[in-house]
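Peer 1: Sequence first, predicted model second:
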Amino acid sequence: MTMPDSLKGLNRAETESWILKALESEKPLPLDDLMAVLEHFGSAGIDRRVDGWSELLQDALMQRQDGRGVLRVLALRCVWHAHEPAFKAICAKAVELSFTTRLGKVLFKHAGFDHGGVGASEAVRRMTLLSKLEKGVFCADKTWGFGIVQRVDDFYAKVAVDFDRKRGHEMALAYAAEVLDLVPESHLLVRLHRDAAGVKSMISAKPGELVRLVLMSYGPANMDAIKGYLCGTVMEEKAWKGFWDAARKALKSDPLVHVPAKKTDPLRLLESADDHIREQFALLDALRDPETILKQVDAFEAAGLLAALTPEFRKVVADRLAFAVWGAEDRTPILAARALLTSERLGVVDAGLLGDRRIDMQQAYNRLLEGTSLQDVLQGVPARLMPLLLERFMVLFPVACVERVLALMPVLSVPVLQESLTLLRKGDCVNRVDEALRGLLQTRKASPSVLFCLLRNGQEFASVIGDDISEILHQGLDTLEWPASGEMLKAQHQLRALYESGEWLGDRLDSLNPEQREVFIAKLQSSQGWDETGRRSVIAGIIKRFPELQKIISGKPDATAPKARARMTSWRSYRERQETFRKLMEIEIPDNAKEIAVARSYGDLRENAEFKYAKEHQRILYRR
């Protein structure tokens, strides 16, 4: 709904004077003009002054017992007060006082105002629909198709409708309010009802016009949707191909119909090139849902409508994106992040401020970075936007960004973690990042995603892994046994697939000494992080490359080795040896790995006595 030309140049004070004068007049209220004014000034969301105007108009309509007018005002106010549960009671009171007849009271009772699962906006919509039900009104139902209302029974609270598929069908008012749609006179279904022969003659005579009628009735639709609307009601399916070929040919020469190149993209009607663009931006300006706003802006960009924005349209885009940031950053910060990045990409930010809400871009980014949902934001934004978001954080808050991302490192998904590590290890941050990674390894708190990134990119992280990869390979086996879900479960699958890569694992085992390989394959054999088939496949690949490890798997000595005399031992000695082996595998070797990591952190390994001692101790342990 557009502002009347006579009101477009007025400021708020002048507009308020005009509204008061219109409400005090004894003449019929210019409701359409008043609603256009409210929608225009309330386009950025709730505004106390504009909401006050709407209350005055609502009171004036209630005094005149104009119930449908009251519902129009309430529908708009529900958008402004969408997050205020108490507003439903205000709506209920206004509607109850506006519909005082017996029928009105019955309709009010079944509109859902007293139903906890029905919001204020939906209750107003249902009441609006019920208030328009009367004999002769056209409607449609997904189950029964097109219908005509025959009567509304206020005693039994039912409406009787003659549907195409069921004559005289009675529906409870509460159910009718939920499922029925009202159908205007210009709709294809009404045209079929009034002149079925005339509509069907358009199949051969005016195929292009028939498709235009479908688009006018249902809005933009692709080929499959148009086929669904026409086949079975207007034509048989066997006639579709010939009809569509003729219709498409006719529509390509129609300047007021946009025919896309792809069959899956929708056809849409155009009034004129300029009018169509203006109408699209007016629709964007009326949107109040952040996700819908972003989808529409993306669609505009894909259609090339944002390539050269006029100041008027640029303001619309900036204001809607500002509204998306404002409306989403508390509830759905992922959408707020998308809106911030989109506004910068489109160049609609002025001096660091966005839209008529004057959203401070730096503060908005800071709230995202410091918020409790940073992990969800990084993992929830589209993959193409995630690096851009990290770069913005690094440009605006480099120190805080590094610390926040490092704190989240164990729980980040593999794609986000890889992108984060690549970005954070640039410049002066590499030492801080590597220190954090070494800390996770030393404390054995590295997650499957961290270990996957380190193992997969061994050369890049050589300063973190060091010259002994055995410990990180063992940690990888341990993390495969962790209970996991979501992104961590995906990371486990990726890590397991890495181990199952025979060539990759063989190259890593090549760098180990024989004792380390034996310990690794023994640990692999007892690991619970595999299904039996997968474990056997990995072990088979290792044995193929290192045949001497067969004795660890089979428990049989090497056939080429000289046979030793069997040694006898008591049960007590056997249990002592079992306990010694358990301590060796579960306590002494892990403790030694920590000692090596700590010693490595001291610096130069050539003159590092602690490191040399720890490595010598490791060789002794492996020999045992």
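Peer 2: Looks like it arrived, so ask away.

Peer 1: Please make it C-alpha for all contacts and neighbour counts, starting now.
Peer 2: Fine.

Peer 1: Could you pick out the longest strand of this structure?
Peer 2: In the chain, assigned by DSSP state E, the strand with the most residues is strand 145-153.

Peer 1: now for that strand, which elements pack on it?
Peer 2: With contacts defined as 3 or more Cα pairs under 8 Å, 6 or more residues apart in numbering; DSSP states H and E, strand 145-153 has these neighbours: strand 138-141, strand 158-163.

Peer 1: which residue ranges form the strands in the stretch 351-500 of the chain?
Peer 2: 353-354, 359-360 (DSSP state E, counting those that start in this stretch).

Peer 1: what ranges do the helices span in the stretch 301-450 of the chain?
Peer 2: With DSSP state H, counting those that start in this stretch, the ranges of helices along the stretch 301-450 of the chain come out as 311-328, 333-346, 361-370, 374-380, 386-396, 398-408, 414-424, 430-442, 448-456.

Peer 1: sorry, back to before: tabulate the helices and strands packed on strand 145-153 (CSV), appending distance to Arg577 and mean neighbour count.
Peer 2: Listed next are those as CSV, based on distance: least, Cα to Cα, whole Å; neighbours: other Cα atoms under 10 Å:
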stretch, distance to Arg577, mean neighbour count
strand 138-141, 79, 20
strand 158-163, 85, 22
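
Peer 1: second one coming, line it up with the first:
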Amino acid sequence: MDEELARLLESAKIDRETATKIDRLPPGAFCTHKSWGVGKVDSWDLLGDRLVIHFEAKPGHAMKLQFAATALSPLPAEHILARRFEDRASLSKLAEEDPVELVRLVLASHQNEMSLDQFDAVVKGTIVSEGKYKSWWDGAKKRLRGDRRFVIPSKRNQPMQLRRDDQCPAEDMVREVLQTADLRSKAKAVESILRNADAFESPEQQLQQVVNDLSDSAQKGAKLMLSQAIELLLARADLVQRFPDLSVDPAHAQLADLLRLERDGLGETLRSLGVSRQRQALEAFPEAFGERWTTVIFGMLNTAGIRGVGELAKFVVDQGRGDELDDFLRVGLQQRAHTSDLIAWICKERKGRAANVVDLELAAVIMNSLERDHFGDETRRTNRLAETLQEDPELIPDLIENADLNMVRGFARRLMMSPAFDQLSVKSLLARIVKRHPQIQDLITGNQAEEREESIIVSWESLEAKQKELDHLVNVLQPKNREEIKIAREYGDLRENFEYKAAKQQEAVLRRQREETERDLHRARGTDFSSPDLSKCSIGTYVDIEDESGRKETFCILGAWDSDPDKGIIAYTTGAGQALVGKAIGETAELPTEDASKTRLVTIKAIRPYRTSSNS
């Protein structure tokens, strides 16, 4: 013991316990305080009953001897905290050059085991700056997982460990799988085994219990944690593939069995897996669902997101079932059943995997989807379809490449009326149309002096309905919208006023709808379809046709607003109507089909008037 301390002890000016503890804290020694952290003893003043300590955040702090003896804990000079206090710069350099060694030093100073939060407290913001810490730790973890000396946990509530030299890494890795209850952590532990496969001298003996444990855990967890159970069986498959001498009991859970447990919710289940795991799971679909496995995948397409759709579509095509995919996509487009994400994927793949289903109707499908999403009840979120339309400069030109001028005008009007885009975006999109079809410039500027639009023929009934639609818009919807704008103004700051912005957007929509409806009414010419020209197919006639297979049908050709396909009524402006009008009995016509690349050849068998003396 220090001589001066011994004299104080002999004279009873200090008790033995305090003297013993102070003796372990000579000048130059390191210590820790639970509140002030690491410190270094600067000097003693035993006669003055104090010692002076430089703490990291409290330099030159004086403490009474008895208080210092009870509050301070000695710290070895080789401890990471002492080294951080004495020479932080060299540790920061070590962190950059050899992060694994730094982690080893930290763990060795904490009895080879500590939580990730404890590790952060030692390194973050001191040895490694806060701004760089996340990227530094991500890189360090990759190196540590390749080093058998370390056990890196998959969860923050599990300890990080430095193995002793006499520990067997293979036994530790097996023990981690068997003792871990969390299914996802088990799968992570299997990844560690696969990365360190050469650590196992007799894998068929050391790892068979791991295979059995994975099977049992997946079976028990399948009902409550299906995605994690699937991930566990995929990890088991990787293990068996890496070590062929391992075996899976046929009575144990199989991947196909788990997939059948939740057929309707498989889309969400698979999305929780990584891309490579999704592919592995998909490869079990034929076994799980038999010949109709594609139907299950098609049911997932509308909820998969753009990236997920790509993976699912690629798998179907790779299995030689691309024609079925085309049929599903085509029918969904015709029925307006696809989500905006799936339609966005079709747009992106219009010259690739979706080339067989893209036709002139895709533009209308896009606008329907955008408007449906905009007015939907769900929370507004980024619309990938709207982004695709704006960010792909060739999409609109491709959509209207083979369209006639009337279809282009219709698409442009729809775009001008759409609430899905702000005014600046609308102008940008319209510019792409004008670049390809300069003739519609008048539609955008409102100057129609150079070109007068063609009149359209409609029934008196549809003309009256259209007029009522305009009356409702002018007398009900627009006044209601003006009142909503007035109320929204009272909510305050218009820059952050969502209600005001929404009402103003609706004002623009209603204004465009009114302009469109008024333009349509101006062009419309009403008729009762009496006295049609029966020498050829014309407006106001029934037409009996027969195709090459002998199939017979009857169409009724009426006005532009009178179409009712369920009743066999087609507008003369439709593709089928235009193909028939002007054809005489005995002549043939090519009618469009669901496949835009094909037509159906039909022969005109009879022509009859729509209006007769009995129904006029």
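Peer 2: Yes, it's here. What you are looking at is a predicted structure, and each value in this text was computed from that prediction instead of being measured.

Peer 1: re earlier: pick the most deeply packed of the strands of the stretch 351-500 of structure 1.
Peer 2: strand 353-354 (a mean of 21; mean count of other Cα atoms under 10 Å).

Peer 1: quick one on the thing from earlier: for the helices and strands packed on strand 145-153 of structure 1, which one sits closest to Arg496 of structure 1?
Peer 2: Minimum separation from Arg496 of structure 1 across these (Cα to Cα) falls at strand 138-141, 52.0 Å.

Peer 1: one step back: so can I have CSV of the helices and strands packed on strand 145-153 of structure 1 showing distance to Gly529 of structure 1?
Peer 2: Converted to CSV, those look like this (distance: least, Cα to Cα, whole Å):
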stretch, distance to Gly529 of structure 1
strand 138-141, 53
strand 158-163, 60
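
Peer 1: Looking at these, which is nearest to Asp245 of structure 1?
Peer 2: Distance to Asp245 of structure 1, taken as Cα to Cα, is lowest for strand 138-141 among those, at 29.5 Å.

Peer 1: Distance from the closest one to the middle of the chain?
Peer 2: In this view, strand 138-141 of structure 1 has its centroid 33 Å away from the chain centroid, taken as Cα atoms, centre = their mean, to the nearest Å.

Peer 1: re the thing from before, so which of the helices and strands packed on strand 145-153 of structure 1 gets nearest Gln362 of structure 1?
Peer 2: Using Cα to Cα, these put strand 138-141 closest to Gln362 of structure 1, at 49.4 Å.

Peer 1: Show me what that closest one is packed up against.
Peer 2: If contacts are counted by 3+ Cα pairs under 8 Å, 6+ apart, strand 138-141 of structure 1 sits against strand 145-153, strand 181-182.

Peer 1: deepest of the helices of the stretch 301-450 of structure 1, which one?
Peer 2: helix 448-456 (a mean of 24).

Peer 1: Give the aligned range of that helix in structure 2.
Peer 2: Aligned by TM-score structural alignment, helix 448-456 of structure 1 corresponds to residues 340-348 of structure 2.

Peer 1: how long is stretch 166-185 of structure 2 from one end to the other?
Peer 2: 25 Å (Cα to Cα, to the nearest Å).

Peer 1: Could you pull up the residues touching the closest residue to Leu370 of structure 2 other than its chain neighbours?
Peer 2: Excluding the flanking residues, the one nearest Leu370 of structure 2 by Cα to Cα, 6 or more residues apart in numbering is Ala420, at 6.2 Å. The neighbours of Ala420 of structure 2, taking Cα atoms under 8 Å, 6 or more residues apart in numbering as the test, are Leu370, Glu371, His374, Ala386.

Peer 1: how about 10 Å then?
Peer 2: By Cα atoms under 10 Å, 6 or more residues apart in numbering, the residues touching Ala420 of structure 2 are 367, 369-375, 383, 386, 426, 505, 509.

Peer 1: again with Arg367 of structure 1
Peer 2: By Cα under 10 Å, 6+ apart, the neighbours of Arg367 of structure 1 are Glu329, Asp330, Pro333, Met361, Ser373, Leu374.

Peer 1: at 7 Å what do you get?
Peer 2: Counting by Cα atoms under 7 Å, 6 or more residues apart in numbering, Arg367 of structure 1 makes contact with nothing.

Peer 1: before we move on, back to that, just the helices and strands packed on strand 138-141 of structure 1: most buried one?
Peer 2: Mean neighbour count (mean count of other Cα under 10 Å) peaks for strand 145-153 among those, with a mean of 21.

Peer 1: how far off strand 158-163 does that one point, in degrees?
Peer 2: If you take axes from the mean of the first three to the mean of the last three Cα atoms, to 10 degrees, strand 145-153 of structure 1 sits at 150 degrees to strand 158-163.

Peer 1: What separation is there between the corresponding residue of structure 1 for the residue nearest to Leu370 of structure 2 and Ile543 of structure 1?
Peer 2: Matched to structure 1 by TM-score structural alignment, Ala420 of structure 2 sits across from Gly529. Applying Cα to Cα, the value for Gly529 of structure 1 to Ile543 of structure 1 is 20 Å.

Peer 1: now Arg248 of structure 1
Peer 2: Arg248 of structure 1 is 65 Å from Ile543 of structure 1, by Cα to Cα.

Peer 1: How about Tyr365 of structure 1?
Peer 2: Relative to Ile543 of structure 1, Tyr365 of structure 1 is positioned 53 Å away (Cα to Cα).

Peer 1: How about Gln296 of structure 1?
Peer 2: Distance of Gln296 of structure 1 to Ile543 of structure 1, given as Cα to Cα: 58 Å.

Peer 1: Please apply the same query to Leu368 of structure 1.
Peer 2: 51 Å.

Peer 1: Now for the counterpart of Glu503 of structure 1 in structure 2: which residues touch it?
Peer 2: Applying TM-score structural alignment, one finds that Glu503 of structure 1 aligns to Glu394 in structure 2. Going by Cα under 7 Å, 6+ apart, Glu394 of structure 2 touches no other residue.

Peer 1: do the same with Val317 of structure 2
Peer 2: Contacts for Val317 of structure 2 (Cα under 7 Å, 6+ apart) come out as none.
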